[in-house]
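[1] need a structure here:
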Amino acid sequence: MTQPPPINKDQAPGTDAAESEGFLSCQPGRRGRPSVAEAEQLYGKILEASWQVLLDTGLDTFTFDRVARHAHIGKATIYSRFAGKRELLEALVQHGIWKRRAAISAIDSSRSLAETFRTRAVETLELLHSPDGKLMERLIDWLDTEAGSPQGGYRATVYRTAVDTIRGHFEQAQQRGDIVIGDCESAARFWLEGILGHYKMASSEVGQDRAQHMRWADRYVSFFFAGVRQQGTPGSPLG
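    Predicted coordinates for the structure are as follows:
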């Protein structure tokens, strides 16, 4: 692993040139250890710069030097928070997973259950087909194949997180009396498998756009919830 460059002994311990010149402070030239808020802000700044560098140049040419130049900080600042490329990319994926889940879950649920899930399906497909979504998929693949992620890999973690979130939405809907679902876990898995299957197939087609996603989501929601209602009917062969 590439080692961080030596720190100039004239600088304060734990800082690099960028920090000592006041990049972490609202007051130019201020020296010393950054506050918790400043440290969190810098952490986010590194992640944002890393993501933009990846979008601009790709994973194969991704380096801490490029991130440092983009964020206008010293490379040693990045090394003080991430031991290497893998650790930084892991942080990016974890942050991306959280953002995905928050964005989809935040979609207005005051409408009918079917309409809420229809909108969430469209937004999920929009995200997966976006440059950000494609980059996230690339990072997950890299971590699972080239970095050798432990415990089943990040792909499994992403799917498990999504299933848990969807299952939670179904359980809440069932508690409100909006629907009867015999097995919320299986329903959540089927929902996710349908969306991911469509995404894989649609990725090979030209001209994917929101209108196409909405048409597919209309059909998918109709079929899915018809099956769920049938499953929840007492005495049905699926119950």
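[2] When you work out contacts or count neighbours from here on, use the C-alpha atoms and nothing else.
    OK.
[3] Which stretches in this structure count as helices?
    Secondary structure of the chain (DSSP state H): helices at 17-20, 36-57, 64-71, 75-79, 85-105, 113-129, 131-145, 153-176, 184-202, 210-232.
[4] Adding mean neighbour count as columns, could you present those in JSON lines?
    Shown next, in JSON lines, are those (neighbours: other CA atoms under 10 Å):
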{"stretch": "helix 17-20", "mean neighbour count": "20"}
{"stretch": "helix 36-57", "mean neighbour count": "16"}
{"stretch": "helix 64-71", "mean neighbour count": "18"}
{"stretch": "helix 75-79", "mean neighbour count": "21"}
{"stretch": "helix 85-105", "mean neighbour count": "16"}
{"stretch": "helix 113-129", "mean neighbour count": "19"}
{"stretch": "helix 131-145", "mean neighbour count": "17"}
{"stretch": "helix 153-176", "mean neighbour count": "16"}
{"stretch": "helix 184-202", "mean neighbour count": "16"}
{"stretch": "helix 210-232", "mean neighbour count": "16"}
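[5] and for comparison, fold this next one:
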Amino acid sequence: MAMAKGGGEEAGSTPRRGRPRSIETTNAILESAYALMAATGLATTTIDAVARHSSVSKMTIYKWWPSREALLIDAFLHHAAQMLPLPPASSGSPAARTRRHAAAYAEALQGEFGKVQLAVISECISKTGSAGLFYARYLQFRRDALVEIIAAGQNDGSILADGPAGDLYDAIYGSLFYRYVFGITPITPGYARSLVDLILRPKG
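    Take a look at the predicted model:
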């Protein structure tokens, strides 16, 4: 939020013994879970509902995911990996790649993606007392990858902003999410691109 690590198991999932997962079956489960979350909300996205929608047995779902929350996060991760792929090195300078991704994220927040993300985070907090599970299974890998991009720009001199790359990432994406949650001015792709430039201070 799955295929974000290049087509392997979901981020943060624990390998289990037995028959290897079928990619087709895994995708059916994850896509069904996301479709249900987007269409009917989290309350009705139960393991029973996902099993019926995907035509996969509950036993298989419980075997592959340790909890309902883990399944919901991985379903979100799977969708996000397709909707918001991490920018490849061939797509421009570190600042341009960050700018492009932030703009896509801002646009995605305005649709069902934003609502589902907020609902999944809220579910994690209500069930476990923190958003740690969401961070471990979804955010950590994506955050690390974008922090690495920003750090590369600092190292090659194309990003002039000082300070830890992680703090710069948090300033960009934290601001976008904060404004989305509290409805502070419309979040547009143009605003996201301007925010990236304000924080990273790209050269030239």
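[6] how about Glu48 of the first structure, what's its partner in the second structure?
    Glu48 of the first structure maps onto Glu31 of the second structure when the alignment is built from TM-score structural alignment.
[7] Please give me every residue in contact with that match.
    Contact analysis of Glu31 of the second structure by CA atoms under 8 Å, 6 or more residues apart in numbering lists Ala75, His78, His79.
[8] Check Arg101 of the first structure too.
    Ala162, Thr165.
[9] quick revisit: just the closest of the contacts of Glu31 of the second structure to His53 of the second structure, please.
    Lowest distance from His53 of the second structure to the contacts of Glu31 of the second structure (CA to CA) belongs to Ala75, with 13.7 Å.
[10] thinking the closest one is in contact with Thr26, fair?
    No: assessed by CA atoms under 8 Å, Ala75 of the second structure is found out of contact with Thr26, at 9.8 Å.
[11] Just list the residues touching the corresponding residue of the first structure for Asn155 of the second structure, thanks.
    The alignment partner of Asn155 of the second structure in the first structure, by TM-score structural alignment, is Gln175. For Gln175 of the first structure, the contact set (CA under 8 Å, 6+ apart) is empty.
[12] any idea how far Trp191 of the first structure is from Gln175 of the first structure?
    Per CA to CA, to the nearest Å, Gln175 of the first structure is found 19 Å from Trp191 of the first structure.
[13] How far does stretch 178-189 of the second structure stretch from one end to the other?
    15 Å.
[14] what sits up against it?
    With CA under 8 Å, 6+ apart as the test, stretch 178-189 of the second structure has contacts from Ala102, Ala103, Ala104, Tyr105, Ala106, Glu107, Leu109, Gln110, Leu176.
[15] Please tabulate those residues in JSON lines and include distance to Ser91 of the second structure as additional columns.
    Shown next, in JSON lines, are these (distance: CA to CA, whole Å):
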{"residue": "Ala102", "distance to Ser91 of the second structure": "14"}
{"residue": "Ala103", "distance to Ser91 of the second structure": "14"}
{"residue": "Ala104", "distance to Ser91 of the second structure": "14"}
{"residue": "Tyr105", "distance to Ser91 of the second structure": "17"}
{"residue": "Ala106", "distance to Ser91 of the second structure": "19"}
{"residue": "Glu107", "distance to Ser91 of the second structure": "19"}
{"residue": "Leu109", "distance to Ser91 of the second structure": "23"}
{"residue": "Gln110", "distance to Ser91 of the second structure": "24"}
{"residue": "Leu176", "distance to Ser91 of the second structure": "23"}
